[in-house]
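Novice: Structure, please.
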Amino acid sequence: MRLSLKAKVLSLAVLPVLIFALVISATTVFMLHRQAEREVSDTRERLLSEAKATLQNYVAIAMTAIKPLYEAAAPGDETARANAIKLLSSISYGKDGYIFGYDSQVIRIFRSNSPDGVGKSFNDARDANGVYINRELVAVGKAGTHYVMYSSALPGKTEPVPKIGYTDYLPKWDLIIGSAVNIDGIDAKVAEVRQNVEARLKEMLYSILGITVLVLVIIGVIGILMAGTLLRPLGLMKNNLDDIAAGEGDLTRRLAITSNDELGDLAGSFNRFVDKIHGMVRQVSEMTGQLNGLVGEVSSQAQRSETAMDRQRHETDQVATASIRCRLRLKRSPRARRVPPWLLSRPTSKGTPPSALWTAASDRFMRW
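Specialist: So this is what the prediction gives:
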């Protein structure tokens, strides 16, 4: 594909900016996307940490409520244990927060003030993801790690929601007490944060795109102006060379040097070249005039030579004619034997034309 010099100049002006803008845009998009994911992840972690702290505070309140009983009781004191269970069963918080308790065998001891499942083993109870819920609650309570993530259906519903549980262990009574909260609200808030972040990201992308287009337009306009400025001397040079090639060139015209850059140097070189050509053409013209004069002189000399040769041929013809007539008369005349010897043998005087000599001889012969 053939590109004009103007197109090449514009390409050199626009393409680097376009490539730079694409690289910057891609890098910005990547970084913004990572920042958005980090912000969403940080928001989730922050909300989850807040939920964990809230849950820990609720269990700590329950532990504080039974602390005097626990500290005063001896190991295996069932009366103190029963009083503590009664007290814990009456504790509730928020809309549906409650305290539950299990022993080391994962047998439910209490669940708020509800008798549902009390005395039943939940060792094999699992959620939809295969997590042994109650077994893990007992294990983390005894291990001191406290937290378990699982899912469970809300009362009266079948669709499971994500939950987080917190448990603590009372070794004197072999009792695991804890509580759990739903974290589906966290997921909703995280989704809202993600939506807001994506909206900001899209707005920033539109801004980057608009700025990129604006910069490209400005660079394009500047490139067009610069291309016109740079190519105008070249166009003038081309026109002058075309005129010279067509045989109608005015060798007295010169390019105006309007800059001190390479184009100005090129215009100066072109002017010097035209000066050289102009001088050569002038010399050729002068030599042609001189040659025409010499040709005229040679032609005149040739004409004079031809005239002289014609006259010489005419005189020769006259001599030949006179000679023939003399011979004929000599043959016919009886006095031919008496022709004087001097007439036949006399040499031609130097400078005497043959025609004059023969004419004189003929006249004398006739008189004789």
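Novice: For the rest of this, base every contact and every neighbour count on C-alpha atoms.
Specialist: Will do.
Novice: helices or strands up against the longest helix seen in the chain?
Specialist: Selection of the longest helix in the chain by residue count, based on DSSP state H, yields helix 262-332. Counting contacts by 3 or more CA pairs under 8 Å, 6 or more residues apart in numbering; DSSP states H and E, helix 262-332 packs against helix 184-246, helix 354-367.
Novice: angle of that helix against helix 184-246?
Specialist: For helix 262-332 against helix 184-246, the angle between stretch directions is 20 degrees (axes from the mean of the first three to the mean of the last three CA atoms, to 10 degrees).
Novice: just checking, next helix/strand downstream of helix 262-332?
Specialist: As assigned by DSSP states H and E, the chain's next helix or strand after helix 262-332 is helix 341-345.
Novice: Please tell me how far that next one is from the chain's geometric centre.
Specialist: Centroid separation for helix 341-345 versus its chain: 114 Å, with CA atoms, centre = their mean, to the nearest Å.
Novice: With stretch 9-19 instead?
Specialist: Remark: stretch 9-19 is offset 6 Å from the chain centroid, using CA atoms, centre = their mean.
Novice: same check, this time on stretch 359-368
Specialist: Stretch 359-368 sits 115 Å away from the centroid of its parent chain (CA atoms, centre = their mean).
Novice: Quick one: residues in contact with it.
Specialist: Defining contact as CA atoms under 8 Å, 6 or more residues apart in numbering, one finds that stretch 359-368 is touched by 322, 326, 343.
Novice: next one: stretch 200-218
Specialist: Against stretch 200-218 from outside (CA under 8 Å, 6+ apart): 14, 17, 18, 21, 25, 29, 32, 33, 36.
Novice: Export these as JSON lines, with columns for secondary structure, distance to residue 291 and neighbour count.
Specialist: Shown next, in JSON lines, are the contacts of stretch 200-218 (DSSP: H, G, I helix; E, B strand; the rest coil; distance: CA to CA, whole Å; neighbours: other CA atoms under 10 Å):
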{"residue": "14", "secondary structure": "helix", "distance to residue 291": "60", "neighbour count": "21"}
{"residue": "17", "secondary structure": "helix", "distance to residue 291": "64", "neighbour count": "17"}
{"residue": "18", "secondary structure": "helix", "distance to residue 291": "65", "neighbour count": "17"}
{"residue": "21", "secondary structure": "helix", "distance to residue 291": "70", "neighbour count": "19"}
{"residue": "25", "secondary structure": "helix", "distance to residue 291": "75", "neighbour count": "16"}
{"residue": "29", "secondary structure": "helix", "distance to residue 291": "81", "neighbour count": "17"}
{"residue": "32", "secondary structure": "helix", "distance to residue 291": "85", "neighbour count": "19"}
{"residue": "33", "secondary structure": "helix", "distance to residue 291": "87", "neighbour count": "15"}
{"residue": "36", "secondary structure": "helix", "distance to residue 291": "91", "neighbour count": "20"}
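Novice: Please provide the structure for the following sequence as well, for comparison with the first:
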Amino acid sequence: MPLKAKLILLTLIPLVIVTASVSWITLYQAKALGEKEISIFRESLIRTKEAALKDSVELAFDAIEQAYLDPTLSEREAKVEVKAILNRLRYGTDGYFFAYDKVGTNLVHPIIPELVGRNLLKLQDQDGDYLIEALLFQAQAGGGFHQYLWQKPQPGRRSLS
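Specialist: The predicted model follows:
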């Protein structure tokens, strides 16, 4: 191999290695930065949704409070009134309220009414999360949030899949 070719190779090989290394580092850092930005955006979105949900739940409590405080209603009548109120309440474009008793029996579900009366304590989402059990645990602990997978049904839908 001629000396000129050797000099060109000795010059090009380190240049290619440095260029490839810098490119890989840049791509790695861009990917890491992108993932960090996505994580920050996701956390911000979750906090915003949690705050909005908390406000909606407080409005629902305000709506049902009168039924519980009405001295002219028996406990049974108050419960019937509260269920009716929760069945009518909506939040956002497709949000609705549901209710369970302490053992996991559904009391209110305005979108899938055939769930009412069924014990769903051991209902699992597609990740294996016992979502009703977790929601009841959060409620008994004083409140909070629990993320789970649930395909939100459309109004008028008649079955649980």
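Novice: and the helices and strands packed on helix 262-332 of the first structure as a markdown table, adding mean neighbour count?
Specialist: Shown next, in a markdown table, are those (neighbours: other CA atoms under 10 Å):
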| stretch | mean neighbour count |
| --- | --- |
| helix 184-246 | 15 |
| helix 354-367 | 14 |
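Novice: Distance to residue 100 of the first structure for the ones you listed - can I get that in JSON lines?
Specialist: Listed next are those as JSON lines, based on distance: least, CA to CA, whole Å:
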{"stretch": "helix 184-246", "distance to residue 100 of the first structure": "21"}
{"stretch": "helix 354-367", "distance to residue 100 of the first structure": "167"}
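Novice: Out of these, the one nearest residue 169 of the first structure is which?
Specialist: helix 184-246 (26.9 Å; CA to CA).
Novice: Going by neighbour count, which of the contacts of stretch 359-368 of the first structure are buried?
Specialist: The neighbour-count criterion (16 or more other CA atoms under 10 Å) marks 322, 326 among those as buried.
Novice: Tell me the one among the contacts of stretch 359-368 of the first structure nearest to residue 263 of the first structure.
Specialist: Proximity of the contacts of stretch 359-368 of the first structure to residue 263 of the first structure (CA to CA) peaks at residue 322, which lies at 87.1 Å.
Novice: which residue packs closest to the closest one, ignoring adjacent ones?
Specialist: residue 358 (6.5 Å; CA to CA, 6 or more residues apart in numbering).
Novice: Map the one you found onto the second structure.
Specialist: Structural alignment (TM-score structural alignment) places residue 358 of the first structure against a gap in the second structure.
Novice: related to what we said a few turns ago, angle of the longest helix of the first structure against helix 354-367?
Specialist: Computed by the same axes, to 10 degrees, the angle separating helix 262-332 of the first structure from helix 354-367 equals 10 degrees.
Novice: what's next to the biggest strand by length in the first structure, contact-wise?
Specialist: Criterion DSSP state E: the longest strand present in the first structure is strand 160-170. Strand 160-170 of the first structure is contacted by residues 52, 55-56, 59, 128, 137-138, 140-142, 144, 146-154, 175-184 when judged by CA under 8 Å, 6+ apart.
Novice: same check, this time on stretch 139-153 of the second structure
Specialist: 50, 111, 112, 125, 126, 127, 129, 131, 134, 135, 138.
Novice: Any idea how far apart the tips of that stretch sit?
Specialist: 23 Å (CA to CA, to the nearest Å).
Novice: Can you point out the buried residues in that stretch?
Specialist: So for stretch 139-153 of the second structure, counting by 16+ other CA under 10 Å, buried means residue 148.
Novice: next one: stretch 319-338 of the first structure
Specialist: 319, 322, 323, 326.
Novice: swap in stretch 127-135 of the second structure?
Specialist: 130, 131, 132, 133, 134, 135.
Novice: Without its sequence neighbours, what residue ends up closest to the residue mapped onto the second one from the first structure?
Specialist: For residue 131 of the second structure, the equivalent position in the first structure is taken to be residue 133, counting by TM-score structural alignment. With CA to CA, 6+ apart as the criterion, residue 133 of the first structure has its nearest non-adjacent residue at 5.6 Å, and that residue is residue 126.
Novice: give me the number of residues near that neighbour?
Specialist: 17 (other CA atoms under 10 Å).
Novice: isn't it right next to residue 137, touching?
Specialist: No. Counting by CA atoms under 8 Å, residue 126 of the first structure stays clear of residue 137, with 11.7 Å between them.
Novice: Which residue range of the second structure does the helix or strand just after the longest strand of the first structure align onto?
Specialist: Next along the chain after strand 160-170 of the first structure, taking DSSP H and E as the criterion, comes strand 175-182. Under TM-score structural alignment, strand 175-182 of the first structure has no counterpart anywhere in the second structure.
Novice: Report all helices and strands that strand 175-182 of the first structure contacts.
Specialist: Strand 175-182 of the first structure packs on helix 5-72, strand 97-98, strand 100-102, helix 133-143, strand 160-170, going by 3+ CA pairs under 8 Å, 6+ apart.
Novice: Out of those, flag the one nearest residue 192 of the first structure.
Specialist: The nearest among those, by CA to CA, is helix 5-72 at 9.4 Å.
Novice: what's the next secondary structure element after the closest one?
Specialist: Sequence order places helix 78-89 as the next helix or strand after helix 5-72 of the first structure, per DSSP H and E.
Novice: what's the neighbour count on the closest residue to residue 132 of the second structure other than its chain neighbours?
Specialist: Excluding the flanking residues, the one nearest residue 132 of the second structure by CA to CA, 6+ apart is residue 121, at 5.3 Å. Residue 121 of the second structure: 20 surrounding residues under other CA under 10 Å.
Novice: got it, and residue 103 of the second structure?
Specialist: Residues near residue 103 of the second structure, counting by other CA under 10 Å: 12.
Novice: what's the counterpart of it in the first structure?
Specialist: In the first structure, residue 103 of the second structure lines up with residue 105, judged by TM-score structural alignment.
Novice: Would you verify that its match is located in a helix?
Specialist: No. Using DSSP: H, G, I helix; E, B strand; the rest coil, the secondary structure at residue 105 of the first structure is coil, not a helix.
Novice: Could you dump the contacts of stretch 139-153 of the second structure into JSON lines with distance to residue 159 of the second structure added?
Specialist: Shown next, in JSON lines, are these (distance: CA to CA, whole Å):
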{"residue": "50", "distance to residue 159 of the second structure": "28"}
{"residue": "111", "distance to residue 159 of the second structure": "10"}
{"residue": "112", "distance to residue 159 of the second structure": "7"}
{"residue": "125", "distance to residue 159 of the second structure": "16"}
{"residue": "126", "distance to residue 159 of the second structure": "17"}
{"residue": "127", "distance to residue 159 of the second structure": "20"}
{"residue": "129", "distance to residue 159 of the second structure": "20"}
{"residue": "131", "distance to residue 159 of the second structure": "18"}
{"residue": "134", "distance to residue 159 of the second structure": "23"}
{"residue": "135", "distance to residue 159 of the second structure": "22"}
{"residue": "138", "distance to residue 159 of the second structure": "27"}
